[in-house]
Every structure is written in structure tokens, then in C-alpha cells.
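Peer 1: Show me how the following folds:
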Amino acid sequence: MEKIIEENKQGTTLVLEQNSNNSKKLFIESYGCQMNFSDSEIVASILANEGYNTTQNLEEADLVLVNTCSIRDKAEQTVRKRLEKYNAVKKINPSMKVGVLGCMAERLKSQFLEEEKIVDMVVGPDAYKDLPNLLKEVGEGRDAINVILSKEETYGDIAPVRLNSNGVTAFVSITRGCDNMCTFCVVPFTRGRERSRDPQSIMQEIKELHEKGFKEVTLLGQNVDSYLWYGGGLKKDYVKATDMQKATAVDFANLLDMCATAYPKMRFRFSTSNPQDMHEEVLHIIAKHHNICKYIHLPVQSGSTRILHEMNRQHTREEYMALVDNIKRIIPDCSLSQDMITGFPTETEEDHKDTLSLMEYVRYDFGYMFAYSERPGTLAARKLEDDVPEAIKKRRLQEIVDLQQRIALEQTQRFVGQTVEVLIEKASKRSDEYWSGRNSHNTVVVFPKGTYKVGDFVNVQVTDCTSATLIGEAIGYSEMQH
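Peer 2: So this is what the prediction gives:
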């Protein structure tokens, strides 16, 4: 829940450049958060070396993989339906092998392989390098499983193949796993303890993207703010680091500064942030660099301190509000977005009102809002009764969504009459005559194409808006272009 799940990307099939030496066909679908889509790129890289080209035609595939998510029940139900579809095709093509990757794999390994016998292979998020061995096992007629969670694996040495890429924006993973034991979340159990990637491998990946003409990088992690490299090892073991390791450690503020300084003509974003780990130094780095976007995704989950305590969030309502005050002081006009869960166990009408009043206080530009659904394996499922009736959850969720839409429109209207810098990403969905891109604040901007092209940084005079989109006219290239 701590991660953004973009509904329009769910079930995307991966397509890569074809290698004429590869004879086998791989069909891979991804569900869940951006980390899963990023992991699918790593899997594609590993399997390209094993002789696989990607296909979008399920019927011709030798290997079918689905990269899964355990965050919400809806995601799991969707994946189960897809597995039924794969198995129907498998009856026609018995040599086809089916594998489940990612968070569901870790959580439902025995169910998939032994009880339901619906897959040949189950591979957890830290075991993708073991795919060649697992494929050999499957090839010899045995079920294959590796869901061991690693303390070291960051895939820093694998250059991901960019899938469905627009050649302009890319995601670069900087951490894996999570140490925050939020009671509603399965991530610590499915992705393991938090570890950070060597900054040199991150900078090398960004260098390669820069050389290929990419213009924007999003640094990605379950919790980017707690990035900490001190020569390797888990974040929690930093207390045992030597004085030399501590003196040369790189934290998130350092890493962000390194990226923005080394590539002043590239734009940088990051996701996801955890309030208790967002230190003031990071805010000063964002304020210092024009090419770090003035947008922070800052999940809160609830506006009630009592519910935050039940969720095992490491902050109170007041601490979160103080952080927001700090952000607005150091980065005036910074855009913020939220994750919100309504109907968490024991939530009262008073708690719900606290959430609504927090939203009024912060004035989020965007939001990702969900009704609580109990996830097996989480602390909440073990210890708390899901006691808020479904009808009340739905009503509260609707009130949160309605409020967010009203505030979002007011927030977007502030740009009308202003000139904003936009990176052109693609043609607009509504009209082929218009370009679509985002400004520094992560708001979508559409404007007539003119002579501009994808990958250009342009200044756009905003003339109108909807609650989520700015409409305007390009008035020339921005400084980032030159």
C-alpha cells in the first residue's frame, strides 16, 4: 500500500527488441507497483541471455511469467484469473511452462506448486538470478522453487532492459526490501529486509541512460529516504559499521545531490518516501537543484494518531503536519501526494474526520486512496479484527475521494496563467495533435505539437485546466533544453 499502483499499467505485457540468435519465446505480464515493473526488466535481461525473445502472443510462448503483487486482494484475484487463462492455453500447448514471480510467489508458494498445481515454477523477488537453474529443473520435469529472501541482493550488476519505454523517462531502483513493519503491509515479508545499492552502480546506470538520450530518472525504492550505503549490508546493521564506513557512507541526500550535480540536463524524481525518514537535508537538496522535481509522494495512510499507532506507522499526525510545514517552508509551491487507507480496524467516525481535516490542512495535489482489505500474512490480519462494515468503508472512501478531487482542482488551478517547464513524453491520449508531458510538480500538461518532439524540454503558458491536467501553448524551449 506504501507503493503507487497505477491501474492503467496493470497486466502490461513486456516487449523488447528481438535478438535473431534467440529461438525461445517469453511472455511476461506485470501487476502491482512500479518496483514490480522494474523487476520485470531485470528478469527480461537475465532471460535474454538464456535465449528468450519476448512475445505478446500468449499462444506461441515457451515460458509464461506473471510478476505479482500481494498488496491488495484485487491484485491477487486478477492474477489468479490470469493463471486460469494460462493453464487453458497450456492444455493446447503442453510444453509451455508457467511461472509466478514476485510478492505473491513468496506468500503462496506451497499453494501454487503443491496444492493447486497451477504453475511449474515459483520465484521470489530476490531469486531472479537463479532463473537459469530453475528453468533447467523445470526442463527436466521437476517443479522449481526459490523464494529465499536475500540480505545482499540488489541486482546492481544487471542492466535492466527498458520495457515499453518511451526513451525519455526511466526508473532506477536504489533500495530493495523494507524495515518498516506497518501492520497492513506484506512487503517486509515478501521482499525482505532493507538494503541499499552501491551508489557507483546507480550512477553507472544513470550514465548509460543519459548516453542513450533519456531525460528523466525516477529513483525507486520501497522507502527511498532511508537509502544508506556504507559498503554493503542491511540498513539495520549500520550501527555495527566501522568509523571509516560511517565517515564515507552515502545517504539519500548525498545520492540525490550526486545525481543532480552530475547530470544537470536530466530531471530527477523519487518514490516512495516515508515521513519518519524524510530528513530536512533532503528538502534543502531539492530546493538547491532546478533539475530535482518539486514533487514529493508522502504516504500518510490516516489522519488519526490513534490509527497511525495501530498501523505501526512511525509518526503521529502532529509530526506529519510539522514535516509538511517544513516542506512548504523550504520548497515553496512543492506538490504533495498521499496514500490513504480508510476503514482500518477500529477506525471511528472521529478518526475518519481527522483524516479529512488533515487533507484540508496539507492540500494534496494527487492521492491514491483505498478501502482497507485484510492481507493474509500481515500483522493486522493476525492481531486485529476487520471490524468496520463494508458499507461504512465505502462511504468514507467516497468522502475522501470527493474531497481529494475538490482540492486537486483548486491545486491545479494555481498554475493557470503561469509558465511551466514540461518534458514531452508522448502524444496526448485525447488528441494526436497535442503533446503530453509533466511539469516539475508531476501534473500532466497537454499543448499543441507545433515543431517540438518527444524528449524536448519546453516552456508552456497554461491557459486552462481540469482537476488533473493543465492545458496551454508552448512558447519556446526551456533552459534545460540547451
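
Peer 1: Every contact and neighbour count from this point should use C-alpha atoms.
Peer 2: Fine.

Peer 1: Longest helix in this protein, please.
Peer 2: Counting residues, the longest helix found in the chain (DSSP state H) is helix 390-413.

Peer 1: Other residues contacting that one?
Peer 2: With CA atoms under 8 Å, 6 or more residues apart in numbering as the test, helix 390-413 has contacts from 342-343, 352, 356, 359-360, 363-367, 369-372, 443, 464-470.

Peer 1: Second input sequence below; structure requested for side-by-side comparison:
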Amino acid sequence: MSTAEATDKKVKRRLVFDNRSPSFEDFLLKQQGQAVDLTKANPDKLPYLPTPALGSNSWGQGAKYFIEVYGCQMNVSDTEILNAILLKSGYERTMDKDEANVVFLVTCAIRENAETRIWERLKYLRHYRTKLNADTPPLIGVLGCMAERLKTKLLDDRLADIVCGPDGYRSIPHLISLASSEYQNGVANVMLSADESYADIMPVRLDASHVSGWVSIMRGCNNMCSFCIVPFTRGIERSRPIDSIVDEMKYLSEQGVKEAYRDTSESTYYLNSGEGSGTNLSNDGFRTVYKAKQGGRRFTELLDKVSLINPNMRVRFTSPHPKDFPRELLHLIAERPNLCKSIHLPIQSGSNSVLERMRRGYTREAYLNLVEEMKRIIPNVWISTDIISGFCGETEREHEDTLDMMEKVQYDMAYMFAYSMREKTHAHRRYEDNVDDKTKARRLDEIIQSFHRIAKKKNQGLIGTEHTVLVDSVSPAPKSKHGTRFSGRTDGGHKAFLRTSDDLALSNGDFVNVRVDAATSASLTATVLSKL
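Peer 2: Prediction:
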């Protein structure tokens, strides 16, 4: 609906903006009778409804907000954008929920378990503000993918006052004001955008002391894998201009960040408008379900530029699709010392028939050829993956194909999950979720056990070798020991717990040379030989 919906005509109204209604900008235009510019992260300067703060340069007037972040690193990036918008608008972030005027949950919808956690949290927050903190109850805002997927369902039963999808964060100061005044039955902005990338907003980091930083280079996804909800919660692909990404990387370098992650729902398909010849798919065994764009500035060019900003700052990228690894990208990773030799290469299933049902656009043979080429061009490359157990119609033979794929690739890290059907997806429309939970759990356990066996053997093969580790965690040692415990990550991505002498002072952000002493499937234990 595009106008207020009255459940209590005298007091409580609801306001919802979605892709079937006039836009939020249209609403403001109708209220003010003048043009509205939402292209800048300055909501405090936008025309708006009359409020007590009218004429002030600060919307928030010192009101405090508290944020809980769930799900993937894209949500961390989104939260840092939200931070910038709210701080610019006069709000203050608090780390104490009891001080907050607004509590935000930045949510995930990729699996049912993720949403279940949010529902339980919302029920607790309803109890918190009606029973535990009834004198000064905060507004509750649900943001992100779950907000986009469920829309007004989250406003029912007063579980939330504000619902906002990933493309509507610029409107949040407005939504807070609306929910605080005449729309006490909730407000929602769940309109998806074809061009919003927040490229003009410099994110405000959640933890400025952390040695790693995340940079979002594009939003949305066009792949339409049959199991995935992302295209429906984050919209179509759109890339940030290269210059804005380079500027953000320079800013992180100036802030002392030692490791930067390029993060999107599909990072290696980055394509910014402009001149260029584009690139081919990884090999002849890959295809797309959509018409591929031609020309433009590709991910290899972007990675080339950001790797030159600071040779002492590591650069990683996450969430690629296997189809988007042209040979020139692999050679660039091999040649640049600060481009980490770790690649996330989601396989999802090792069965050709399952991959076809998943609409992944490749065969196991094409994937294995790509892995072979990666290992040839990038010696000692560290490969991680995603695996789904029990997808629609999966047979025992198809499951065994996945186990066989794990043996062939020898993954260093894997994110493994039982299949969870999501509404709106191709699988929801075309297939039946007919693998029972017991079978899913058993197959998932076999996948997990296989991974740990392989990873433990690989990691133990590193004993006695030397590596460069970035120290990213300093904490007190367990009660049974004295001193401080340090840990960090190798270039490949292995978690390393560090042993060091008392005369070698370490701190977050230090690069150290270490020798591996012991290993499990998940981590290394190493002795620090020297600071670099």
C-alpha cells in the first residue's frame, strides 16, 4: 500500500513503501510540495514533515541507537553505511541497549535458522520494552534481508516499529521520525533499487581499532541460483564506481587498516560502466543464466588498482562465483605479494545433476579444471568453499559425488549447511524439499567429518614450515597461564595461535614470521620467530 493504513483511525496508522507503491521520495514530495534529493547521505538537510526539530541541522538531537548485526559480512558493510547516515543526522551510537532510543537488528534471510534467531530476539525485545523497560521503551527496527523478504509481517503483533530493506537506509532518519509520531502502527520502506550502491557514503567502521576492514564493491546478484534468496532481498547487480572504491581503500589505509576485504554477493563479477573489452568466463565449461554484459571495467582492473594503494596492506575478496575467474585475474593474484593467495570457490554440490537443478552454470569437470589451473598458476593457493547438503531430490549417489569432489579438491576451509528452502526462489516454485531432516543431518555430518579429516592432514603437513601472520587478536591468557595470548591469520587464511617470548612485544596489526609447531583441522599453533 502507498498510503497510511489505519487499524486505529484515531491514533495508530501504518505506512509502507514497496515496489508496488509510489516511492518514499513521492511521499515526501506530496508532503512538502517540492523536489526531494535523496542522492546524498545528508538526511538532516532534506525537506521533510514538520517536526519539533524543524530548522535544526540535526535530526537525531542526540538520540541514541543500538545495533545488533546478524549474518554475512555484507551486513557488517551495510551497518557501517547506516552508522554514517545516523551519525550525520545527529544520532549517537551506544553500546548499551538500556540507553538506546532505537534498537536496530540488521538481519539475514539466507537460511531458516538465521531467521529463527531473529524471531526469538524480536520476541525478547517485545518483552523487554513492554515489561522490563516499559517507562522508556525504545523503537525496534528490523533492517536488511529478512526485512526485505518478510516486509509488513514484521510489523504485525508490534514486534517492530520500523522495517527497512537494504536499499532504503538513506530513509531511516525519516522512518524514525514517522514511527515516533503519527504512524505508531509501524513504517516500512522495502523498495528495491536498480541503482542504489551508497557509493557517495564513506562508511563509519563498527570497530575502528580492528586491523581488518570490509569494502563493499557491488550490490545485488543476477545469477538466480535456484536455492538462493539474495536476488529477491538485495535486487539486481549494480557496481560501485572504481574511483569510490579506491577512495575508501585509501581511507582505510590511512586509518591503519592492515587487511581489507572486498565483499559483495558476487565479487568477481564486478563490472563498472566505462570503456573496456570485458572478459570471458573461467573456462568453456561455465555459462550464465542471464545475458552477460559486454565491455566495462572488470574486477581484475579493480583489484590491480587497489593492490597498488599500499603494498603493506593485505587484500582479500569474498563471495565470488566460480564462473568469474579469468586467467588474467589468477596471474594478478600470483604476481602481487599483498593479494592474499586464498580464494573462496563455492561448489555447493559435487553432482552434475544437482548443479543443474541448482542452476549453477557449470559442471564438476569445469570446476575441477578451474581448480587445477588455480593450483598451477598460484602455488600453495588456499581454497575454501560452500557446500549444501540435502538439496531438493538429492540422491545417495549425488551426495557421494560431493564427498568425492571434496577428496579431489582438498579444501582448506568449508562452510557446510543443510538445505533450507526459501520462498520466492526457483526451487520453491519448481521443486519439492523432499530430503527428510534426518537424512540431511546424516549427510551433512559425513560432509563435515570428511572436511575435518582432509583439512587436518593438510594442516599437519605445514608443521615445520614458516609463514607470515598478521596479528589480529590480543587477549588475556587462560586463568591457568600468565601473560597475553596472540593470534592472527596467515596469507592463506589459516587461523594461527602464536607462541612468543616475553622480550618480543607484539600488538594488533603486527606482521610476524612464524614457524608452525602443531595443527588441527581448524587452526595452527606457531612460534613467532621475528617481527616484520
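
Peer 1: Any idea what the TM-score is?
Peer 2: Overlay of the two chains. TM-score (TM-score structural alignment, normalised by the length of structure 1): 0.89; 449 aligned residues with a CA RMSD of 2.0 Å.

Peer 1: I'd like to know which of the contacts of helix 390-413 of structure 1 are buried.
Peer 2: The neighbour count (16 or more other CA atoms under 10 Å) marks 342-343, 352, 356, 359, 363-367, 369-372, 443, 465, 467-470 as buried among these.

Peer 1: dump the residue contacts of Tyr65 of structure 2.
Peer 2: Residues counted as contacts of Tyr65 of structure 2 (CA under 8 Å, 6+ apart) are Tyr91, Glu92, Arg93, Thr94, Ala100, Asn101, Val102, Val103, Phe104.

Peer 1: Switch the residues you listed over to a markdown table; also include neighbour count and distance to Ser267 of structure 2.
Peer 2: Listed next are the contacts of Tyr65 of structure 2 as a markdown table, based on neighbours: other CA atoms under 10 Å; distance: CA to CA, whole Å:
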| residue | neighbour count | distance to Ser267 of structure 2 |
| --- | --- | --- |
| Tyr91 | 22 | 32 |
| Glu92 | 18 | 32 |
| Arg93 | 19 | 30 |
| Thr94 | 17 | 32 |
| Ala100 | 21 | 35 |
| Asn101 | 20 | 36 |
| Val102 | 22 | 33 |
| Val103 | 24 | 31 |
| Phe104 | 21 | 27 |
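
Peer 1: mind listing which of these are in strands?
Peer 2: Using DSSP state E, Glu92, Arg93, Val102, Val103, Phe104 are the members of these that sit in strands.

Peer 1: tell me the helices in the stretch 101-250 of structure 1, going along the chain?
Peer 2: With DSSP state H, counting those that start in this stretch as the definition, the stretch 101-250 of structure 1 shows helices at residue ranges 103-107, 109-110, 131-139, 187-191, 199-211, 243-247.

Peer 1: Now tabulate those in CSV and tack on distance to Asp179 of structure 1 and mean neighbour count.
Peer 2: Formatted as CSV, these follow (distance: least, CA to CA, whole Å; neighbours: other CA atoms under 10 Å):
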stretch, distance to Asp179 of structure 1, mean neighbour count
helix 103-107, 16, 25
helix 109-110, 23, 18
helix 131-139, 26, 16
helix 187-191, 6, 22
helix 199-211, 20, 17
helix 243-247, 20, 12
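
Peer 1: among the ones you listed, which is nearest Phe268 of structure 1?
Peer 2: Phe268 of structure 1 lies closest to helix 199-211 among those, at 10.4 Å (CA to CA).

Peer 1: What helix or strand is the aligned residue in structure 1 for Ala84 of structure 2 located in?
Peer 2: By TM-score structural alignment, Ala84 of structure 2 lines up with Ser45 in structure 1. Using DSSP states H and E, Ser45 of structure 1 maps to helix 34-48.

Peer 1: centre of the chain versus that helix, how much separation?
Peer 2: Computed by CA atoms, centre = their mean, to the nearest Å, the chain-centroid distance of helix 34-48 of structure 1 equals 13 Å.

Peer 1: can you put the ones in strands among the contacts of Tyr65 of structure 2 in JSON lines and add distance to Glu301 of structure 2?
Peer 2: Below are these laid out as JSON lines (distance: CA to CA, whole Å):
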{"residue": "Glu92", "distance to Glu301 of structure 2": "38"}
{"residue": "Arg93", "distance to Glu301 of structure 2": "37"}
{"residue": "Val102", "distance to Glu301 of structure 2": "41"}
{"residue": "Val103", "distance to Glu301 of structure 2": "40"}
{"residue": "Phe104", "distance to Glu301 of structure 2": "37"}
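
Peer 1: related to what we said a few turns ago, give me the helices and strands touching the helix holding Ser45 of structure 1, please.
Peer 2: With contacts defined as 3 or more CA pairs under 8 Å, 6 or more residues apart in numbering; DSSP states H and E, helix 34-48 of structure 1 has these neighbours: strand 24-30, strand 63-68, helix 131-139, strand 169-173.

Peer 1: Superposed on structure 2, what's the mean shift for the last one?
Peer 2: Using mean CA distance after the TM-score superposition for structure 1, strand 169-173 of structure 1 ends up 0.5 Å from its aligned counterpart in structure 2, as a mean over the superposed pairs.

Peer 1: Phe366 of structure 1 and Leu336 touch, don't they?
Peer 2: Yes - in this structure, Phe366 of structure 1 is within contact of Leu336 by CA atoms under 8 Å, at 7.0 Å.

Peer 1: hang on, the earlier thing: quick one: the residues in structure 2 that the next helix or strand after the longest helix of structure 1 pairs up with.
Peer 2: Sequence-wise, the next helix or strand downstream of helix 390-413 of structure 1 (DSSP H and E) is strand 419-427. With TM-score structural alignment applied, strand 419-427 of structure 1 matches the range 466-474 in structure 2.
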